[in-house]
Every structure is written in C-alpha cells, then in structure tokens.
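Colleague: I'll drop the sequence and a predicted model, then ask my questions.
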Amino acid sequence: MAGVLDSVNQRTQLVGQNRLELLMFRLNGSQVYGINVFKVKEVLPCPSLSVLPHSNRVVRGVAYIRGRTISILDLSAATGGRPLDDIAKCFIIITEYNNTVQGFLVKGVDRIVNLNWEAIHSPPKGSGREHYLTAVTEVDNKLVEILDVERILAEVSPASASLSEALVSSGKREDALNTVLIVDDSSVARAQIRKCCQSLGFETVVLNDGKQALKHLKGMIADGQSPLDKYILVISDIEMPEMDGYTLTASIKNDPAMTNLHVMLHTSLSGVFNQAMVEKVGADDFLAKFHPDELAKRVLKQLELRQAAA
C-alpha cells in the first residue's frame, strides 16, 4: 500500500502510445474498480472531514488539503451503492477533472497496473444504460470496472451545456459541409458535445471510441467518399477504450486521404495535460472540457476557415 501512495504523483505524467496506467481500488465488497493515474494528483488516508449542511448526499464533507478546500465524494454512494462506513479507515483519491479538483472516498487502494488501451473494452451491451462504467478490463483474471467519473460529477454538480444567445443566433448551417464527428466514451460528454453542435445547426455523428472512429473513416474512404467532404472536424476525447485519442489522431494524420482533416482533442485531462504529446501526434487543436461557448466558437472558426479555403 505504501508503494502505491508514495508513487502516484511521480507516475501521473505517463502518456504512452495507446497505453495507460490504472490505479485499482475497492468500494464496498470485492469488486475492483479503476481510474486512470493520469487524472490522479494524490492518494491519502482519509483526513477529518467537515460536513456541509444541505449538501448532495454523495458529498461526505470537505477537507483542507495542500492549502485548498476540497469536496470529498463517496464513490460507492455516487454509483448507487451504500455509503462507505468507518471512513476514518478509508482513503481519498485526489483527482483533477475539467479544471476542478475533488477527492473520491474509497474503501481501499490496491495497486497500479500498466495496460494497453486495446485491453480496455466498452461495457457489455447487455449492461443497460444506467450503469456508471465507461469501460471494463481484466487484471489477474479478475474483472476491473472503469468508472464514468464525468457522469458522476455531472450528477453531483451539473455543468451548463447551453450556449449563449449570441452564438445560437448565428443560425442554421446551410452549407454542404455541416457535420461534426464526435468521439467520446462518456455518455455525458457525448450528449454535451452533441447538444452544443446541434444548437449551432450542425449535424453530428457520434461514436464511442477511437477504434470505431478510425474504422468509420477508413470505411468511408474504401467506399470512395472523402471524410473531408463530409466532416468539418473531428472532436475526440483522449481516454477511450480500444484506441485512445492520441492514437486516433496519429492514424488520421498519417493517412494521406485524411491528413488534412481537422482534429480537436477535447478532454477532461486538465492541469497535467501534456501539450508536447498533442503536438507529437499532430492534433490541430486542444480544449479542456467543458466550455460550450468556447467549443462552439472553435467549431464555427473551423467552418469559416474551410469556407475561405474553398
């Protein structure tokens, strides 16, 4: 355990070629869960918490850590389970998502494993729509469930996905080139981006991971259709099962038939984001989630550039 607690900060900078490091932890029971180490700032034994009156039931309290006050969310309660008990013996995983820092209360932290994104798979289709998973994998012959943290945060503290009136009034797109390809494994993120683009009058095609997206684009080319003739741009998450956004971007940019397709990496990897990696894979743009007006402005700007070039 000490090795995990001591090493997390030193390992958050890993950005590999379609690889990730997964911090495994437990809630109530024996099921193992995972979170990408790249999102983790620190792991600590749970400190004394101050309870906030009238707060969301998932928020167990706040803690003063490293000079800032951080909300502590019970991951078991947030995913429909019973709240964790005896929290003095629990741990908190301090994370940064979407430019915010929060702590997740867990029963215990196991270890860190290094995996290829190809070993990470979407949840089984029979699992329904109400689960809190973005992916599953197997470690030592045991199922590891990777939680949809963006959905959890959206339920605790919903972010507005609405555009300003000035942007909405820009009107419907009448251009032939009016479709945006959205690639994201989080159902919440997909819905947010789709709503933003559709509010501007754009059509959308939505896929769950980089492997699906690349297959879709290559299928278009095989059928004699250029992705550049259909899509104004690709908006892709970075963390996705099967194939991450870095690998998807590099695959697009290395294909002569798609190299000029505009790719925006749109991710909750804020704060520790590796700009050098974005440049290495050839992404055209990067935006931290989720700022609907800024996203809309960049989509409209890309349309203007394509129209000017045409």
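Modeller: Thanks, I have the structure now.
Colleague: From now on I want contacts and neighbour counts done on CA atoms only, so please keep to that.
Modeller: Noted.
Colleague: residues near Leu84, how many?
Modeller: By the criterion of other C-alpha atoms under 10 Å, Leu84 has 17 neighbours.
Colleague: And here is the other one:
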Amino acid sequence: MTGILDSVNQRTQLVGQNRLELLTFRLTGGSQRYGINVFKVKEVLQCPRLTLIPNSHRLIRGIAHVRGYTISVIDLNLAVGGKATTNTNRCFTIITEFNRTIQAFLVGSVERIINMRWEEILSPPDGAGKGNYLTAVTNIDNELVEILDVEKILAEIAPISNKMNPLIVEEINQVRKDIVRRVLIADDSAVARKQVELAISSIGFEVLTVKNGKEAYEKLLEMSRKGNIYDQIALVISDIEMPGMDGYTLTAEIRSNSDLKDLYVILHSSLSGVFNQAMVERVGANLFIAKFNPNELGNAVKTALMK
C-alpha cells in the first residue's frame, strides 16, 4: 500500500484528456464499493493512533499526527449514515488534500487504482434524493461504484461562509456596467454549486447552474444558436472534476468553438497540485482559483469584467 501513489506525477498526463484515476475502497462492515479521485489523495495508511478531542464534531473519530501534520480523521461510515467504526486498528485512512485543507477519511479497506474516462462517470440517479451523499456513480467489473460528495461532508463538519467583503461587492458594481450580469456555473457537487451561486448572486448577477461540463457545453451551444453568446453571459465558472466532461475538457471545447472561444473561463476546483497552473494555460482557461473563498471568487469576477 505504501507505493500506491508512487507514480502520481505520471498521472498528471491524464489531465486534459477527460480521464481520471479512481482509488477504490470499502467502508467497515459494508459491501458497497466507493471511489475517490487519486489527485485528491496524498497518502494511504494503516489507521494510525488516534487521539480523541472533547467536544469535536460527531463525525471526527479523532486526530492523528502524520509526517508533521495534525490531521482530523473523519469516520466516513458514520458520515454516510452507517454505524460508527469501533475497531480502528484494522482500518485504513485515506489522507486527502482539497478545499485548502488536509484531512483523513477512515475506511474499512482500500483496493486498487483504476484508470477511467470521465464519460464513464455518471451523475447519480434522480431517485437518490436531496439528502444523499453521492456526486457520481460508475460501473467497474459489473459492480456499482459510488463517488461521494466529500465537499458536502466537510461542509457539515465546518460550514463555510459565502459572504463577500462589501468593499469587493462595491468594486464589482463599479466595473463595466455595460456587461451582461449573468454567469454560468458548472459543478457536480450540490453544496459547491450553492456556495458559488449564493456568492455570485450577492453581487447582483443572475446565475445559471449545471451539474457537469457536458451540460455546460450543451447550454452554451444552445445559447449561441439564439444569438451572440457575449450578449447573454459574462463568464463561466467551472469545477474541474465532473462526470461526463471535466472542466479542462470543457474549456478546451469552448476554445475550439468559434462562437464561444472568447468566453472568460474560471476553473474553480478543490483539486490541489502544481500541475493546475500548467493545465490552465494548456487548455486556455483564463484563471484558476481553489475552492472556496468568496472574496477570491469576487476578485476573480472583477478581473473578468475588467478584461
């Protein structure tokens, strides 16, 4: 298991090709198979010694000291509605870095890494309900694999404010009043979509939301058939990881379409890594910002309006 991420640098070559690699795992006492994007994973370890913290959130099993970091360990089984994990000695922790934080998820077992195309990753079925923790599903070896909306879990543990600094709001209101105040947001996480929507709405913009890059591109094509796209929308704010079509591929498709090629595109992602800026330049996105800071998002919108 210690060498499972040794070739992570080679995996950056997948980015921009609408591909990803999933690390699959199962929770304690359960048969359901889950997956997480390898780019979110820093390390996989046998569960280290945990220290209990009084008055901590009920989903936090304890904290662990790993390579100089003090990391909260989240009981993923409990987070998705199962029973609390009792015997952690036989469990693993998946240490992740995204949304500007490092955290670990307690799981029962870790299996393998699977190379896939984003077209094979599907949005969860409509019948899953609003309270579910799924952001996507796929099929591997004739078995359903669920991809959890980890951003939703983290938001429940540590809610993030979507309020923007009033000074930034005022500055945005003074910039290019002739530009249409409408933004297209693409994100597969319901929590992330709502965070961005509330922040953008607070500065007086109309918001259009879609669940993935494919829906975003189809929406833009539909709008362009009705007239000049630049009279209908100011910019696109897109996640990177999305079923069907990722944000890098969406950006590349926009740049290759003569009716859309000059749209301002902000990639807004929980993914961390040094490859992000290089990929932004490679596919032609205007800007990359990490989730989620409403003031940084506001400044990014201001920059877009000043172009």
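Modeller: Structure received. These numbers were taken from a predicted model, which means no experiment stands behind them.
Colleague: for the stretch 201-310 of structure 1, what spans make up the helices?
Modeller: Under the criterion DSSP state H, counting those that start in this stretch, the stretch 201-310 of structure 1 contains helices at 210-222, 227-230, 245-253, 275-281, 292-309.
Colleague: Let's check: the centremost residue of structure 2 is which one?
Modeller: Among the residues of structure 2, the one closest to the centroid is Ser270, at 4.7 Å (C-alpha atoms, centre = their mean).
Colleague: Trace that residue over to structure 1, please.
Modeller: Under the alignment (TM-score structural alignment), Ser270 of structure 2 pairs with Ser268 of structure 1.
Colleague: Which one of the helices of the stretch 201-310 of structure 1 lies nearest to His131 of structure 1?
Modeller: The closest of the helices of the stretch 201-310 of structure 1 to His131 of structure 1 is helix 210-222. By C-alpha to C-alpha, the value is 21.2 Å.
Colleague: That closest one corresponds to what range in structure 2?
Modeller: With TM-score structural alignment as the criterion, helix 210-222 of structure 1 aligns to 213-225.
Colleague: Pull out the buried residues from the matching stretch.
Modeller: For stretch 213-225 of structure 2, a neighbour-count test (16 or more other C-alpha atoms under 10 Å) marks Gly213, Lys214, Glu215, Ala216, Tyr217, Leu220, Leu221, Met223, Ser224 as buried.
Colleague: got those as CSV, with distance to Leu20 of structure 2 columns?
Modeller: Shown next, in CSV, are the buried residues of stretch 213-225 of structure 2 (distance: C-alpha to C-alpha, whole Å):
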residue, distance to Leu20 of structure 2
Gly213, 15
Lys214, 16
Glu215, 19
Ala216, 19
Tyr217, 20
Leu220, 25
Leu221, 26
Met223, 29
Ser224, 30
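Colleague: Please identify which of these is nearest to Asn18 of structure 2.
Modeller: Nearest to Asn18 of structure 2 among these is Gly213, at 10.4 Å by C-alpha to C-alpha.
Colleague: The closest one reaches Glu253, doesn't it?
Modeller: No: using C-alpha atoms under 8 Å as the test, Gly213 of structure 2 is too far from Glu253 to be in contact (9.8 Å).
Colleague: burial measure for Asn260 of structure 1, as a count.
Modeller: Residues near Asn260 of structure 1, counting by other C-alpha under 10 Å, number 15.
Colleague: That one reaches Lys253, doesn't it?
Modeller: Yes: using C-alpha under 8 Å as the test, Asn260 of structure 1 is close enough to Lys253 to be in contact (7.2 Å).
Colleague: ok, Arg282 of structure 2 to Lys40 of structure 2 distance?
Modeller: 21 Å (C-alpha to C-alpha, to the nearest Å).
Colleague: who has more neighbours, those two?
Modeller: More crowded of Arg282 of structure 2 and Lys40, by other C-alpha under 10 Å: Lys40, with 20 against 13.
Colleague: And stretch 289-298 of structure 2, what's buried?
Modeller: Within stretch 289-298 of structure 2, the residues scored as buried using 16+ other C-alpha under 10 Å are Ile289, Ala290, Lys291, Phe292, Asn293, Pro294, Asn295, Glu296, Leu297, Gly298.
Colleague: Stretch 105-118 of structure 1 too?
Modeller: Going by neighbour count (16+ other C-alpha under 10 Å), the buried part of stretch 105-118 of structure 1 is Leu105, Val106, Lys107, Gly108, Val109, Arg111, Ile112, Leu115, Asn116, Trp117.
Colleague: quick check, nearest of those to Ile152 of structure 1?
Modeller: Nearest to Ile152 of structure 1, judged by C-alpha to C-alpha, of the buried residues of stretch 105-118 of structure 1 is Leu105 at 13.0 Å.
Colleague: Please give me every residue in contact with the closest one.
Modeller: Leu105 of structure 1 makes contacts with Cys46, Ile72, Leu73, Asp74, Leu75, Cys90, Phe91, Ile92, Ile93, as judged by C-alpha atoms under 8 Å, 6 or more residues apart in numbering.
Colleague: No further questions, thank you.
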